[in-house]
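> pasting the sequence and the predicted model now:
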Amino acid sequence: MTAYDAYRTARLLAAEGYTDSDAVTTADMDMAAELSGAARPASPDDRQTVRLAHDTITRH
């Protein structure tokens, strides 16, 4: 997963109303990645990168 994939996934999660990255499940991330055309997060590190991107998007 690239940083851009993580950003696209996180952006879609934020647009769908997810406000707490800790509450986002792996299934939620997979769905968001699929809908945004990004690679799915394949590892815990990938999921953490999506969470960090999500936090950045929703807190600014």
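Now that the structure is in, tell me what you want to look at.
> hey, let's count contacts and neighbours off CA atoms from now on
Will do.
> all helices for the protein, in order.
3-15, 26-36, 44-58 (DSSP state H).
> deepest-packed of those, please.
helix 3-15 (a mean of 21; mean count of other Cα atoms under 10 Å).
> quick one: residues in contact with it.
Helix 3-15 is contacted from outside by 28-29, 32-33, 36, 38-39, 41, 46, 49-51, 53-54, 57-58, using Cα atoms under 8 Å, 6 or more residues apart in numbering.
> please compare the first structure with the one that follows:
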Amino acid sequence: MGSLIGELGAREAAARARVETLVAEPARLTARLEDERPDCWRYLVEVDGAGKLADATGYR
């Protein structure tokens, strides 16, 4: 009986570790998103500016 209880305890510990990893994932992704967002906006502004410049100079 002791080995069954030990096995259940090990499975519970493994499940808790997986849950903790999953709970931490949104926070990690949110931080990554916030790090990447400025680059996205900067590129959007650059593309828009390049398009306006191309239109103004007849390059397109």
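Structure received. These numbers were taken from a predicted model, which means no experiment stands behind them.
> TM between them?
Remark: TM-score between the superposed chains equals 0.28 [TM-score structural alignment, normalised by the length of the first structure]; 19 aligned residues with a Cα RMSD of 1.4 Å.
> may I ask which two of the contacts of helix 3-15 of the first structure are separated the most?
The span of those, defined through Cα to Cα, is set by Ala39 and Thr58 at 21.2 Å.
> burial count for Leu53 of the second structure?
13 (other Cα atoms under 10 Å).
> assign it to helix, strand or coil.
What DSSP: H, G, I helix; E, B strand; the rest coil gives for Leu53 of the second structure is helix.
> how far away is it from Arg42 of the second structure?
Distance of Leu53 of the second structure to Arg42 of the second structure, computed by Cα to Cα, to the nearest Å: 16 Å.
> do the same with Ala10 of the second structure
Counting by Cα to Cα, the gap from Ala10 of the second structure to Arg42 of the second structure is 49 Å.
> and what of Glu7 of the second structure?
The value you get for Glu7 of the second structure to Arg42 of the second structure, if Cα to Cα is used, is 53 Å.
> next one: Ala24 of the second structure
According to Cα to Cα, Ala24 of the second structure stands 29 Å off from Arg42 of the second structure.
> swap in Arg11 of the second structure?
For Arg11 of the second structure, the distance to Arg42 of the second structure - Cα to Cα - is 47 Å.
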